[in-house]
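# Next come a sequence and a model predicted from it.
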Amino acid sequence: MPRFPALFLSHGAPTLLIEPSPAREFLAGYGKALGEPSAIVVVSAHWETERPLVTAAARPETIHDFYGFPRALYEHRYPAPGDSVLARRIAGLLDEAGLAAGLDSERGLDHGAWVPLSLLYPEAGIPTLQVSIQPRLGPAHHLALGEALRPLCEEGVLVIGSGSLTHNLHDFRGHILASPPEPYVVAFGEWAAAAVEEGRTQDLLAYRERAPYGVRAHPTEEHLLPLFAALGAGDGPGRRVHASHTYGVLAMDVYAFA
């Protein structure tokens, strides 16, 4: 089984699945370019816990964790199987790294997982698990979490950090899908791309102080923390494989960490 890169992808609004956009078009073709992994592990911005947890359900349900969206999204299902053996292995890797992980046999797949995966791998035949984030523990913790998952990439597992390169919903008002990006969104995105591709991990960890508009791009951190998990799971600097924007305030960038 070939080694897979770790990915950070911006999942945007749930309507990514049904609205035409450059990000949707990219993700719909990127799964074929990557090939089929033996399993998928998603560190999603939409599962927050006090300590790392790993899904262990045999058939994880599709969680519709949003309100006020088109009916088609609530009717959509992503019936990927789980993998309890892999779940225990992931928990073991996290434990070995001192991260005191646990298993959750009830948790399903939230939209941070199933929306982009419905584009990447629409057949939903690949075992899929999630790992939770711990927002109060910050970027360095999530870098360590990703480093603990790195051996999985060597075993043909696709590790994905699913969040958003920018995520300030307070600035959402007045924008439509095709609105041009706000200047601060562009500035933060270009800074992040350079920092990732130049391997400036310390700058990324201190993005709130060092990046232009770091706090405005992320008033809260949960949607950027999956980037650090992908960075840790990868082996060396990453590269930006897609860049676009939706609704003027959401940078939809995708990074691959080989």
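Thanks, I have it.
# Only C-alpha atoms from now on, for both contacts and neighbour counts.
Noted.
# Contacts only, for the spatially most central residue of the chain.
Closest residue to the average C-alpha location of the chain: residue 162 at 1.0 Å, with C-alpha atoms, centre = their mean. Residue 162 makes contacts with 8-11, 42-45, 112-113, 223, 226-227, as judged by C-alpha atoms under 8 Å, 6 or more residues apart in numbering.
# Of the residues you listed, which pair is most distant in space?
Greatest spatial distance in the contacts of residue 162: 113 and 227, 14.3 Å, computed using C-alpha to C-alpha.
# Pick out whichever of the two has more residues nearby.
Set residue 113 next to residue 227 and count neighbours by other C-alpha atoms under 10 Å: residue 227 wins out with 33 against 28.
# could you measure the residue nearest to the centre of the chain against residue 238, distance?
15 Å (C-alpha to C-alpha, to the nearest Å).
# Pull up the gap between residue 54 and residue 132, please.
For residue 54, the distance to residue 132 (C-alpha to C-alpha) stands at 7 Å.
# Those two: who's more crowded?
residue 54 (26 against 21).
# ok so, going back, could you measure from the residue nearest to the centre of the chain over to residue 84?
In terms of C-alpha to C-alpha, residue 162 sits 21 Å off from residue 84.
# again, but for residue 258
Distance from residue 258 to residue 84, by C-alpha to C-alpha: 26 Å.
# and the closest residue to residue 196 other than its chain neighbours, how many neighbours does it have?
Once flanking residues are discounted, residue 196 sits nearest to residue 238: 5.6 Å by C-alpha to C-alpha, 6 or more residues apart in numbering. Per other C-alpha under 10 Å, the neighbour tally for residue 238 reads 24.
# ok, second structure coming up, stack it against the first:
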Amino acid sequence: MMPSYFIAHGAPSLVLEEHAYTDLLKNFAAYTTKPKAIVLFSAHWEEPVQTVSAVDEYSTIYDFGGFQDELYRITYPAKGDRSLSNQIQSLFSKQGIESALDEKRGLDHGAWAVLKLIYPNADIPVVALSVNRYLTNEQQYEIGKALSSLREQDVLVIGSGGTVHNLMGLNWRSEGTDAWAEEFDNWLQSKLETWDTTSLFNYRDLAPYAREAVPSSEHFIPLLIAMGAGDAGRKARLLHRSYQYGNLSLSCWQFD
């Protein structure tokens, strides 16, 4: 069965960088079976109703400003998969999850920056999905769980976000790591590895420095969704964790 993954997308410039984390993503295809399709939840696509893309070919959205000119020339013309989009809607419906199709939206940098690193040829169909910060954490998990059967069809489920993502707290010149960011991620690791969903669903009250690490939940939500997609096996494995700018976490979790 194909694992599901949480992949932190960091800053938009990640796709141009060279370090241990980008090396991991660039070699992603070497240690995983090539999927038939990719289902990706991006923190940068928020909708009040769970939305499923249904396009023939994606445009590239440059939803950022002030970065290198080269970033604005990158494209990721992945194809969509309308039959998979319809199947996803059906799976949601069976679990009582309301959803809608979107036939126009391209891929934002939370999607294409990650995909460009792991599958640079854009030769695998992609279905992008939105997130909704106003749902409960239990509901986020159930959204991922509703799609867990796709893994049996060699469909790769990815949540793209960030566990510590506080843009107001970044130190762009820092070469060290803030202790509070590591403390939050250490707590998170202990709960993921023991599949302690009770604690995870209540992380804002239980985790140290939760409000500093997650001032707004849209980047944390994809982790819960990817974990939910791995509910059948309930095994979590940390593949990488590092930091940029003092506390921006770059982590990759595999759920089997």
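Sure, I can see it. This one's a predicted model, so the numbers in the text were calculated from it and none came from an experiment.
# how close does the lengthiest strand in structure 1 sit to structure 2?
The longest strand of structure 1 (DSSP state E) is strand 39-48. When structure 2 is superposed, strand 39-48 of structure 1 averages 0.4 Å from its matched positions, counting by mean C-alpha distance after the TM-score superposition for structure 1.
# which strands and helices sit next to that strand?
helix 111-120, strand 128-133, strand 157-163, helix 225-233 (3 or more C-alpha pairs under 8 Å, 6 or more residues apart in numbering; DSSP states H and E).
# What residues in structure 2 pair up with it?
Counting by TM-score structural alignment, strand 39-48 of structure 1 falls onto residues 37-46 of structure 2.
# ditto for stretch 131-148 of structure 1
Matched against structure 2 by TM-score structural alignment, stretch 131-148 of structure 1 falls on residues 129-146.
# Touching that stretch from outside, list them.
With C-alpha under 8 Å, 6+ apart as the criterion, stretch 129-146 of structure 2 contacts 39-53, 91-92, 95, 97, 201-202, 217-218, 221-222, 224-231.
# how close does the equivalent of the residue nearest to the centre of structure 1 over in structure 2 get to residue 69 of structure 2?
The pairwise alignment with structure 2 assigns residue 162 of structure 1 to residue 160, based on TM-score structural alignment. Residue 160 of structure 2 is 23 Å from residue 69 of structure 2, where distance means C-alpha to C-alpha.
# And residue 59 of structure 2, by the same measure?
From residue 59 of structure 2 over to residue 69 of structure 2 the distance is 18 Å, taken as C-alpha to C-alpha.
# In contact with residue 153 of structure 1, which residues?
Residue 153 of structure 1 makes contact with 3-6, 159, 233-234, according to C-alpha under 8 Å, 6+ apart.
# Could you single out the nearest of those to residue 246 of structure 1?
Looking across those and measuring by C-alpha to C-alpha, the closest to residue 246 of structure 1 is residue 6, at 23.6 Å.
# To which residue of structure 2 is the closest one aligned?
Matched by TM-score structural alignment, residue 6 of structure 1 corresponds to residue 4 in structure 2.
# That match contacts residue 150, doesn't it?
No - judged on C-alpha atoms under 8 Å, residue 4 of structure 2 makes no contact with residue 150 at a distance of 9.9 Å.
# Where do the strands of the stretch 101-250 of structure 1 begin and end?
102-104, 128-133, 157-163, 239-242, 245-246, 250-251 (DSSP state E, counting those that start in this stretch).
# Count the neighbours of the nearest residue to residue 164 of structure 2 once chain neighbours are set aside for me.
Once flanking residues are discounted, residue 164 of structure 2 sits nearest to residue 213: 4.5 Å by C-alpha to C-alpha, 6+ apart. Counted with other C-alpha under 10 Å, residues neighbouring residue 213 of structure 2 total 28.
# Tell me which residues touch residue 213 of structure 2, please.
Per C-alpha under 8 Å, 6+ apart, neighbours of residue 213 of structure 2: 163-166, 181, 184.
# Could you dump the residues you listed into CSV with neighbour count and distance to residue 243 of structure 2 added?
Listed next are the contacts of residue 213 of structure 2 as CSV, based on neighbours: other C-alpha atoms under 10 Å; distance: C-alpha to C-alpha, whole Å:
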residue, neighbour count, distance to residue 243 of structure 2
163, 27, 11
164, 28, 9
165, 26, 10
166, 19, 12
181, 23, 9
184, 21, 13
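# Residue 110 of structure 2 and residue 46 touch, don't they?
No - Residue 110 of structure 2 is beyond contact range of residue 46, at 11.7 Å (criterion: C-alpha under 8 Å).
# Tell me which of the two has more neighbours.
The neighbour count for residue 110 of structure 2 versus residue 46, taken as other C-alpha under 10 Å, is higher for residue 110 (27 against 16).
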